[in-house]
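[1] The sequence isn't on hand, but the structure is:
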């Protein structure tokens, strides 16, 4: 969810304490805290957490910089420089001390006591306007005068709305900031460390490797993150990575090399062998050492160095020490070690690890090893995901002398890289393949793959042209390949929507209908035929074909390449048919396949599709979790894209302050990339938001921009929004025209969702008993579906109509049901509409939060959960570092926001899942 504080794995207690510090400052009580710990333990991340939590405060930040340690007052200038405009009100001696320290006036070093008082006065003056939170990182690197002044200030911080958090790394130097309240950060617990490693790894890890990493990292978050961030699953699992991934690496590397240099040569080779074999298998290490002529005597010096222990398993002192040993060796030394490890590995028990080691030892083409790698890739696709398979195949291609085999393996590697989200790497592989003389069959596969890479990389126009050209060229030579190209072309055309030059979907449809079916058509062919009929002959002819095609994807195996294409298209088709069961099942299968395979190229879109399905089902909490996961995946992959699923989620929640910035960002992003389908989704979301808020003119304009009877998904749902907006904004002609298109599509679909939507919107255009009967039909049909959001909205429409008809008692029944459902979902604007209508019937109802329980602040949600768990106000105050009276004040706000009157009601009004950690 946009705007929420970051959730830090395993740091709940620390976040609680820091949140209490911010709350104290907001309540007018000064606080100081020193965060202590080793490099990488999470001090900076916790400072970022404080900054996010302190949204209602003024935040000033500073950090010690090694290169500025000799510049007196450089750190203090970072913190106080932007505040100097308040300095004119300080007493002259203090003002002069500040100006002298910052070089604004000539003079010698300012008096330390006067300067400290000046900083205290300056912070107090700023905090008088707004609570102030000062965050200072890496104090151990700060120039000494600044550090002394900050220590002086922290020991004398006056009572008032000021909080200071200082982070200091453990060093061999004299202790800093002694005597101040402090919090020592320890390594993460095993379970939390495993969760963090799992969240950052791009595929499955060998359990032996995972356990070894956890032991060696000792719960250090940065060690876990830096270790996995720059390495593929294959490099983590099999070793052989040489890239320096971060500053912690570089610091450790220098330390390790100083310790390794004086060791005897056999000991250095033993350490290198241990570093190259990531499972920590001691027996394997000694078998390989024997092949290298390393005797048992080398172990004593290795353990005496403190870098490694050689008992039941091989354990390095730190996982990055292992990689430093490996990187420091010459290439020839690494190759010799890998050959020994490969030859010492049992080919029956661990063929993949053997093949990987032998590949790292090769100096030229080696068909035997390449064949082993190709077999390993097949196993890796199911056990380690496409990234691991791609690594095996790419290495196999490099070791292949035969050009035809090399081409085939290179194309297989490129396909795996597309599934893994490595589009640039895939494109480079295809270019390399294209430079070789290709057999006809391989040329066709290469051309298809180029189109798929363009599509996956959001170059949709380019992809559409490439894919249609492939389909034309291979229609008679290879009908199966041509059909695959047509299916991908449909994906491109649907993505482009109305932004494509010309009717793109019809162009593809006509091309499909002019191509013969291949022998033995499968479910992809059924989907392709149905879509071709839809975009040439319309819904009545296409609906039965598409419904059968969707059912075909509900069972059977789901390879990752199908999850990337056909299943995604089938899910959009199900949504367009108002088929909630098919849509739910396909988005669930799509996501499960992407997660199971670790396919980063597929996972973000699978999460987004699933999130949108949960929004329509009324599960906004589940949708929010999926949106957050999608953001985590895309940010981890370095992809900066706005989320149309998040736009839909925020629109239904109904808070314009939260929704509008995301809607604008998504729309700009979609237009920049020429994604008409995403444009329609955003405009549909904007129409939902405006309808919820009763801004019907805005809703009509947004729905008109989104609505497209010939489109798929949200472009069709927008017709329903346009009917409501048109009626309510006084434009019955627009509403009637939209309903005509909506009725044709829903009639052809015939599902309860489709017919329920149609009946509810027709009721808006009807009068008297006809309207009442249509509303009742709509509610009856929608009750039999999982689409709870539409059901609640239809009850709201019916209740509004009943009240206007003067049937207050009947209206209350529908409005109460709507209000309870919409409030429980968190659909705040629609819930408020229902509440206002209930008030108009004479019923008293408490206001709930604008977006349900998610409108609670993090502090309020934590207190509410503790209260729901049975803690007293005094116990809650102890847990969150607040006074009993402050807890009481927060609980009164919680009760008002949630519309509850006692603690027993809290549990069912809070979203599922753990409380915010801060």
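    It's in. Here the structure is a predicted model, which means the values were calculated and not measured.

[2] can we go C-alpha only for contacts and neighbour counts from here?
    Will do.

[3] show me where the stretch 501-650 of the chain has helices.
    The residue ranges that make up the helices of the stretch 501-650 of the chain, judged by DSSP state H, counting those that start in this stretch, are 504-513, 523-537, 539-552, 560-564, 566-576, 580-597, 603-616, 620-636, 644-653.

[4] so which of those helices comes closest to residue 329?
    Smallest distance to residue 329 across these (CA to CA): 30.2 Å, for helix 620-636.

[5] Show me what counts as buried in the closest one.
    620-624, 626-634, 636 (16 or more other CA atoms under 10 Å).

[6] next one: stretch 558-573
    Of the residues in stretch 558-573, those buried under the neighbour-count criterion (16+ other CA under 10 Å) are 558, 560-573.

[7] again with stretch 200-210
    Taking 16+ other CA under 10 Å as the criterion, stretch 200-210 shows 200-206, 209-210 as buried.

[8] just stretch 550-558 next, same as before
    By neighbour count, with 16+ other CA under 10 Å as the criterion, the buried positions of stretch 550-558 are 550, 552-554, 558.

[9] before we move on, what about stretch 428-447?
    Judged by neighbour count using 16+ other CA under 10 Å, the buried positions of stretch 428-447 are 429-430, 433-434, 438, 442-447.

[10] Out of these, which two are the most distant from each other?
    The two members of the buried residues of stretch 428-447 with the most space between them (CA to CA) are 429 and 444, at 15.3 Å.

[11] residue contacts, the nearest residue to residue 778 once chain neighbours are set aside?
    Here the nearest residue to residue 778 in space, its sequence neighbours aside, is residue 756; by CA to CA, 6 or more residues apart in numbering that works out to 4.1 Å. If you count contacts by CA atoms under 8 Å, 6 or more residues apart in numbering, residue 756 has them with 777-782.

[12] Pick the one among the buried residues of stretch 558-573 closest to residue 230.
    Using CA to CA, the buried residues of stretch 558-573 come closest to residue 230 at residue 560, 23.7 Å.

[13] how close does that closest one sit to residue 765?
    Distance from residue 560 to residue 765, counting by CA to CA, to the nearest Å: 46 Å.

[14] okay, the buried residues of stretch 550-558 in a markdown table with distance to residue 819 next?
    Formatted as a markdown table, those follow (distance: CA to CA, whole Å):
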| residue | distance to residue 819 |
| --- | --- |
| 550 | 35 |
| 552 | 39 |
| 553 | 37 |
| 554 | 35 |
| 558 | 40 |
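
[15] this is the other structure I want to compare:
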């Protein structure tokens, strides 16, 4: 059964690319080579050649082979790569490798068992550090065969690692065949599309190479003369130039015997497509019953099967099993480890042979074999997930022990940061099925787990759990999660119905649970304005709770966040102290499932220009990484992007918004698009990227015309701004008016939240309707004055000044705008006010004074990277007959927030690795930030940092 496909025919280009990859990785510029090809095209042979090359270049190698049977086993491939490395190190070396590695990754590697859940991001970041430490010790190469079978956790790790490989002395070489689940192929596509990925597609062999393979195979049987040109062409056509199929076809022909000069074209066409399967089938018939039993047992247990376990599953004595293995090794079907004895590890020499053996077993027999394998492995103390991986392939049989093991495996997978594996175990558990309260628990756990990454799928299981729940408290707990999912999917009526029913059934004594439900109910008019049937009852509840003493419990804090949001929307300044009390000490971020209510607290502080919000959002982003919640990360990044935008730091705003877009696409929440898309669009408009802004709004997915109900006001206001910039003034006015109607439907009056008045005013002015424009602008000014936040107030003053026909009144309004904005966090709005005031001075002939204000405006615009404003300012310089000054981007004020976060920690004595670990970035990113800070501060060493950072810069972090 030996299939000699190890020779590398026509693969010089691929071998050269891998050699270059390994050379680059030794120099600290790693990357990944992904070998794509059909089964039998020589991917594994090329991987072996890569391993030989790595050894000759003194590059360390660890290898893994993914298997279909273990595709649900959490981080199965990662464990193959890392566990042997750690096992062979002494205590001190292990400590060095694990330096900077958080507990979640150690949990995943079975070093300890944590008592908490760990999310994807925490584990992936820790595994990155383990990789960095390993490659620092010695240049290293990870090799993974059959990536299309890899578990989701391992694929996510590779996807996380790939963008950072170019800063490590580490390479990855992997093979895959383009088939598999959509989720797996999406991740593989992401990996292959990365900028530092070498995608090596293996093409079929040519006719000349096919002739060489055929002659070699026929020569072994003394039939080399039978290899005629017509036989070669027919064989090449039948197999498509696939090396494995060519070899197996030749073996099949030689086994049947050939006559010289006979035309075998028809027979070849019949054999070719089924060559391997037929070959294995013929070969299996010649085996002893013991050999057949062993091959089937190994195919069920998977690669690395323990010889003693194979013996028990095959129902053979150990002596019979060893004798059968020796025969199978001689036939090059199986390979065993060098350890010898009853615990040798057995593996098929080719995965395709294992597949044929496995699939030839009757379905019922396979299921029974897996159940028996699970029993054997459980008795020997095997990892619970490995036992569960077999139970996944059994036939449901109403077995309570299977339910227990699968639930335990799901819990362990969650602890290890592998929610995808947990979903697989829980889904199979439902088929067994569990009964009574256990079924409710499984459904609820499955829904909660799916909610991390797939909100829509989670609702199905949460609905079922809610229908089966037998206690009021359990109903309320399920309703909280289900309602959040429904609201995030834009189904506000369903969310309202679920939450109000739970409120009616929850005992009055359970005040904390009631507060959680109330916070959710109160949020609906803010997320889904325009539904008067729900809004009036909710507003009465808001009024009832508003005057009560703010509560310090988690539920009470959530209620206060939502009440504060209602107050902020109508422009009541009392919202700010209420939110500050609710958000103090970050308890909501750490302890509450608060993704519905917590963002309202951030919105209030952003609208009030409160600098404290950045610290809250930074902590929320870090916590989302630690927990591995994509949903929480989406919310934190979205509102941090909004905070950066309102403050005028456009590069940070765009970076956070784009990361949030990626997270939204992962978790599938449509509601977040309605907030995030406009934030990204407004950021790009300021950067003069109108096409990008249009794409951002298209990504939101709002139909044309937009619906009258729902969270439309952010989208419509942003659309109005974009259309006005493009000169589509009539359409812009319609969009701005529609934004106002949507905002008013939510009770909205505060222009710090939605400045639709000024958008309408600009449009009316350009249409020649000046009186109307002034009326609308002054209405916004009145509302902004009531709220009294600097950015909104200054913005309204500036716009009113621009539209005011009386020159003296115009200057007065703009001077007031400058006064309001001068010391605020809204540096971009301040730069706009300076530029517009300079233009007004220029029109009155005060060119020197105008230049002074332009000289202040330009560096602010440059720091903000506000391209559109920079162009406006440069044009103003030309109109006063002056050239823009060259400003040096130096000093602490020229540093970005990210640079400040990094440099403050460096000044406090943290190492680059410690900084990178805490901020969820890479050491190279830390180095880049520090280099930029050194340049801006005019220093050259780390020792000079602390004395060059102002006290407030250190105090903000310490």
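    That came in fine, so what should we check first? What you see is a predicted model; the values in this text were computed from it and never measured.

[16] Overlay the chains and give the TM-score.
    A TM-score of 0.57 describes the superposed chains when it is computed by TM-score structural alignment, normalised by the length of structure 1; 639 aligned residues with a CA RMSD of 5.5 Å.

[17] what's the farthest-apart pair in the buried residues of stretch 558-573 of structure 1?
    560 and 573 (19.1 Å).

[18] would residue 63 of structure 2 count as being in a strand?
    Yes: secondary structure of residue 63 of structure 2 (DSSP: H, G, I helix; E, B strand; the rest coil): part of a strand.

[19] Quick check: the aligned residue for it in structure 1?
    With the correspondence set by TM-score structural alignment, residue 63 of structure 2 falls in a gap relative to structure 1.

[20] Please list all residues in contact with residue 63 of structure 2.
    Residue 63 of structure 2 sits next to 80-81, 142-145 when contact means CA under 8 Å, 6+ apart.

[21] Just give me the closest of these to residue 51 of structure 2.
    Sorting the contacts of residue 63 of structure 2 by how near they are to residue 51 of structure 2, with CA to CA, puts residue 143 at the top with 7.9 Å.

[22] Thought residue 47 was touching the closest one, still the case?
    Yes: distance between residue 143 of structure 2 and residue 47: 7.3 Å, which falls inside the contact criterion (CA atoms under 8 Å).

[23] For the two, indicate the residue with more neighbours.
    Regarding residue 143 of structure 2 and residue 47, a neighbour count based on other CA atoms under 10 Å identifies residue 143 as having more, with 24 against 21.

[24] So that one: helix, strand or coil?
    strand.

[25] if I pick it, what's in contact with it?
    Contact partners of residue 143 of structure 2, counting by CA under 8 Å, 6+ apart, are 47, 51, 61-64, 172-174.

[26] go on, residue 557 of structure 2?
    Residue 557 of structure 2 neighbours (CA under 8 Å, 6+ apart): 550-551, 581-583, 588.

[27] now do residue 296 of structure 2
    Residue 296 of structure 2 neighbours (CA under 8 Å, 6+ apart): 314, 357-358, 361.

[28] now, among these, which is nearest to residue 178 of structure 2?
    Nearest to residue 178 of structure 2 among those, counting by CA to CA, is residue 358 at 21.1 Å.

[29] Excluding chain neighbours, give the residue nearest to that closest one in space.
    Computed as CA to CA, 6+ apart, the closest residue to residue 358 of structure 2 that is not its neighbour in sequence is residue 299, at 5.5 Å.

[30] Secondary structure element holding the one you found?
    With secondary structure defined by DSSP states H and E, residue 299 of structure 2 is part of helix 289-301.

[31] Name the next helix or strand downstream of that helix, please.
    Tracing the chain past helix 289-301 of structure 2, the next element assigned as helix or strand by DSSP H and E is strand 305-306.

[32] what's the mean gap between whatever helix or strand comes next after that next one and the aligned bit of structure 1?
    Along the chain past strand 305-306 of structure 2, the next helix or strand (assigned with DSSP H and E) turns out to be helix 307-313. Its aligned residues in structure 1 lie a mean 4.8 Å from helix 307-313 of structure 2 after superposition (mean CA distance after the TM-score superposition for structure 1).

[33] Look up how far residue 556 of structure 1 lies from residue 26 of structure 1.
    Residue 26 of structure 1 sits 57 Å away from residue 556 of structure 1 when distances are taken as CA to CA.

[34] most neighbours, which of the contacts of residue 756 of structure 1?
    Per-residue neighbour counts (other CA under 10 Å) across the contacts of residue 756 of structure 1 peak at residue 778, which has 28 neighbours.

[35] does the residue nearest to residue 778 of structure 1 sit in a helix, a strand or a coil?
    Here residue 756 of structure 1 is helix, with the state taken from three-state DSSP.

[36] OK, contacts around residue 709 of structure 1?
    Residues near residue 709 of structure 1 by CA under 8 Å, 6+ apart: 715-716, 719, 741-742, 745.

[37] Closest one of the residues you listed to residue 583 of structure 1?
    Checking the contacts of residue 709 of structure 1 against residue 583 of structure 1 by CA to CA gives residue 716 as the nearest, at 14.8 Å.

[38] out of the contacts of residue 63 of structure 2, who's nearest residue 873 of structure 2?
    residue 142 (52.9 Å).

[39] Could you report the neighbour count for that closest one?
    20.

[40] what do you get for residue 286 of structure 2?
    A total of 10 residues lie near residue 286 of structure 2 under the criterion other CA under 10 Å.

[41] Show me which residues of the host helix or strand of residue 47 of structure 2 are buried.
    In this structure, residue 47 of structure 2 sits in helix 43-56 according to DSSP H and E. Counting neighbours by 16+ other CA under 10 Å, one finds that the buried residues in helix 43-56 of structure 2 are 43-51, 53-54.

[42] In CSV: those residues, plus distance to residue 525 of structure 2.
    Conversion of those to CSV gives the following (distance: CA to CA, whole Å):
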residue, distance to residue 525 of structure 2
43, 57
44, 58
45, 62
46, 60
47, 58
48, 61
49, 63
50, 60
51, 61
53, 64
54, 61
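
[43] how about the helices in the stretch 401-550 of structure 2?
    For the stretch 401-550 of structure 2, the helices defined by DSSP H, counting those that start in this stretch cover 419-431, 436-450, 455-468, 472-488, 492-505, 511-527, 532-546.
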